[in-house]
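Q: Build me a model:
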Amino acid sequence: MPAVSETGTTPGDGSVAVLARSLLDTASIPRASGQRLRVAPAHALTGEQLAAVQELTDRVASALGLPGVDVVPEPGPLTASEVAVSRRLALRTPGAVADGAPERAAERALAAFPGPAVVLPARDGTPLRCWSAGPEDAPAVAVVSACGMPVGLAAKWMAALSPEYRVVTWESRGLFAGDDGKGLGPLPDHTLDAQSEDVLAVLDGFGIARAHVLGLCGGAVLALAAAARSDRITSMSLWHGDWELGDDTPKTTHQRDIESLLTRVARGRPQAAAMHRLMSRPSTLEGLRPDIAHYLIHPYATAELLHRYGLLNGVIMATDCRRLLTAPQPALVVTSGRDTTAHPAGSTYVARHLPRAGLRTLPEGDHLTAFDAGAGLVALARGFLRTVTVPHRRGA
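A: Sure, this is the predicted structure:
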């Protein structure tokens, strides 16, 4: 191919830079499955064009250290996770590619925010894929994302808060494979105690003594559980929490359906495999936001992931949180009347019963917009953080 400069960075524009970022953004699924995914291009390609796309994709994936993908001529028959990845990659005919461009694009993608994972041990030795951003001497914020979600779903919160705070986050134990190509490691413990201790283990690994915890969805349950067990958690903000509160609050249809699904797949791998065959249909993607579907589908991508997700998130959704509502730290509880995923009445109850909590019920936004870290949400988070964190850095 003739040597030309790299141009274009619009998603799906066929540039090498965008391809590298997209492959890295969807890497959790092929890493965990241990095999090449089939992906369809964004539009019909001739045989020659298909070969060129495959060659370039293979080169970029190899430079990223990722399993390659098999580019197929038509969208079907693909699984739901393959369709989600296909949509994110939006492969199209590449233009002329400069010598060394795939390798340079891969290097830049790997270095881009939030950067490569740091693998830290949980207290039972389980490896945790972790990230840190922001000044090391600033007050710390631990972002506790929803169970089973890749780091990309929390990256906007990291980017928004890291100019003022040291922000750390991690991916759920046992649901994400490392970069060594060995697939998923063991899952020795899936209890709520183990998962909430991971909050403290991440702080240990980064040398952080005390932190605010920002919990999203089921991550709000883990944040609260960590605060109830340790005064190293100095304050918390709990966003659109997915709470189990017995008969004291209602649940949405979504909460009831997911809890039933998780109970079923947690019973054993045969049950998970049977359910996975049903959930692999592309119709599973209906109702999922296309821009983040490749994150949301991760814990459903393989039968083994689905079984482990049933164990981990099943415990989060089934634990009666009323016993945790003695946590004395100052707390901000946020929900929206438009949240049809996690019933806002749960957050209202939690705010009413925590000793030092305030409630904000927003007029706009649904469950998933909490992950978008929009300007209004970030301003709310920063305003609360400034009231509960040390206003100066250590040593200043």
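Q: Could you use CA atoms for every contact and neighbour count after this?
A: Fine.
Q: In contact with L200, which residues?
A: If a contact means CA atoms under 8 Å, 6 or more residues apart in numbering, then L200 has A226 as its contacts.
Q: does it sit in a helix or strand, and which one?
A: Here L200 sits within helix 192-205, counting by DSSP states H and E.
Q: Can you give the distance from that helix to the centre of its chain?
A: Taking CA atoms, centre = their mean, to the nearest Å, one finds the center of helix 192-205 at 17 Å from the center of the full chain.
Q: Check stretch 317-332 too.
A: Remark: stretch 317-332 is offset 23 Å from the chain centroid, using CA atoms, centre = their mean.
Q: Can you point out the buried residues in that stretch?
A: M317, A318, T319, C321, R322, L324, L325, A327, Q329, P330, A331, L332 (16 or more other CA atoms under 10 Å).
Q: Can you flag which of these belong to helices?
A: M317, A318 (DSSP state H).
Q: Tell me where the stretch 51-200 of the chain has strands.
A: Under the criterion DSSP state E, counting those that start in this stretch, the stretch 51-200 of the chain contains strands at 69-71, 118-121, 127-133, 140-144, 166-170.
Q: right, so of the ones you listed, which gets closest to R229?
A: R229 lies closest, by CA to CA, to one member of the strands of the stretch 51-200 of the chain: strand 140-144, at 15.5 Å.
Q: helices or strands next to that closest one in the packing?
A: Judged by 3 or more CA pairs under 8 Å, 6 or more residues apart in numbering; DSSP states H and E, strand 140-144 is in contact with strand 166-170, helix 192-205, strand 211-216, helix 218-229.
Q: want to put them side by side, so please do this one too:
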Amino acid sequence: MTDVTTRGARLEPCAAQDSAGPLVLVNSLGTTSAMWDGLVPVLRGRFDVVRFEQRGYGAGDAPDGPFWLDDLVDDLVGVLDGLGLGRAHLAGVSLGGMVAARAAARHRHRVQSLTIICSAPVLPRASWLERAETVRGDGLATMRDTVLGRWFTPSFAAANPDVVTRYGDMLVANDTEQYARACEMLAAADVRGDLADVAAPTLVIGGSADIATPPGDQERYAAGIPGARLLILDEVAHMATAAVPERIAREIAGHAAAGG
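A: Next comes the predicted model:
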């Protein structure tokens, strides 16, 4: 059983002599911390990198009942506390972006910089409740092609079938009930009221081909967070960290190092 204080967190020390501080990476829905594999070699050039598992995903502690966005924020703070980290840079994808944004608003003294990637301040409630119902009735495998079609552009999928297969396997390996509960959590999640309270230097990254959280969602983040910078990448879909990992890693590293 994983220690739920640190949620299976692992700290990968900076490869350079001087670290710019800890950088905590927050996963998207349906993925494990392996989603950051392509970024860590670059990020470790400047930071002590921390990865952990969201509750119900790989951490070995499936909740007994519903959980909500605030629970995931508490989990993130628990990771910081469990590792003895007073402050850290945060970067999150999709659901992870919502978690990181609320953490930055409610625990301002703990967040040194913030990077939000392919996320939305609020999501369509009905569609996420419908997804929860579909998953419970038919299983996660029935969602595989639909989700992968939102995560990757057709051209990327054709050129990188191994990456798409790996992410599809990561998705369907999730516990069906926990995934359904996470969909219900996303249906209720709304961080629009948190954005004005974010004080950390913020970079918002989106993809022009992201149909799950389109550029307009990134613009809402950037407009709501004081001083936030917006970057939209051409021909990149929702899983930008898999499509252009080195580019995303360089953007996170440059922004966080400057913000620190």
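Q: Give me the TM-score for this pair.
A: The TM-score (TM-score structural alignment, normalised by the length of the second structure) is 0.81; 245 aligned residues with a CA RMSD of 3.0 Å.
Q: Kindly reformat the helices and strands packed on strand 140-144 of the first structure as TSV containing distance to V118 of the first structure.
A: Formatted as TSV, these follow (distance: least, CA to CA, whole Å):
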stretch	distance to V118 of the first structure
strand 166-170	9
helix 192-205	9
strand 211-216	19
helix 218-229	20
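Q: between those, which gets nearest to N313 of the first structure?
A: Per CA to CA, nearest to N313 of the first structure of these: helix 218-229, 7.6 Å.
Q: Which stretch of the second structure is that closest one matched to in the alignment?
A: With TM-score structural alignment applied, helix 218-229 of the first structure matches the range 95-106 in the second structure.
Q: now the matching stretch, how far from the centre of its chain.
A: In terms of CA atoms, centre = their mean, the centre of stretch 95-106 of the second structure is set 9 Å apart from its chain centre.
Q: and if you look at stretch 195-214 of the first structure?
A: 17 Å.
Q: Pull up the distance across it, start to finish.
A: Start and end residues of stretch 195-214 of the first structure are separated by 15 Å (CA to CA, to the nearest Å).
Q: Tell me which residues of it come out buried.
A: Going by neighbour count (16+ other CA under 10 Å), the buried part of stretch 195-214 of the first structure is 195-204, 208, 210-214.
Q: Which residue in the first structure aligns with N27 of the second structure?
A: Checking TM-score structural alignment: N27 of the second structure goes with S145.
Q: Can you tell me how far A189 of the second structure is from G8 of the second structure?
A: Counting by CA to CA, the gap from A189 of the second structure to G8 of the second structure is 24 Å.
Q: Then S28 of the second structure?
A: 16 Å.
Q: Could you check which of those two has the larger neighbour count?
A: S28 (22 against 18; other CA atoms under 10 Å).
Q: if I pick that one, what's in contact with it?
A: Residues in contact with S28 of the second structure (CA under 8 Å, 6+ apart) are G92, V93, S94, L95, G96, G97.
Q: can you check S81 of the first structure too?
A: The contact partners of S81 of the first structure, by CA under 8 Å, 6+ apart, come to I29, S280, P282, H294, I297, H298, Y300, A301.
Q: for the alignment partner in the second structure of V202 of the first structure, what are its contacts?
A: Aligned counterpart of V202 of the first structure in the second structure: V79 (TM-score structural alignment). Going by CA under 8 Å, 6+ apart, V79 of the second structure touches T5, T6, R7, A9, F52.
Q: Which residue in the first structure aligns with the fourth one?
A: A9 of the second structure is assigned C130 in the first structure as its aligned equivalent, the criterion being TM-score structural alignment.
Q: what's the neighbour count on the nearest residue to that match once chain neighbours are set aside?
A: Counting by CA to CA, 6 or more residues apart in numbering, W170 is the residue found nearest to C130 of the first structure once chain neighbours are left out, at 4.1 Å. Using other CA under 10 Å, W170 of the first structure has 25 neighbouring residues.
Q: Return the residue of the second structure aligned against W170 of the first structure.
A: Aligned partner of W170 of the first structure by TM-score structural alignment: F52.
Q: From A34 of the second structure, how far out is that match?
A: Distance from F52 of the second structure to A34 of the second structure, by CA to CA: 10 Å.
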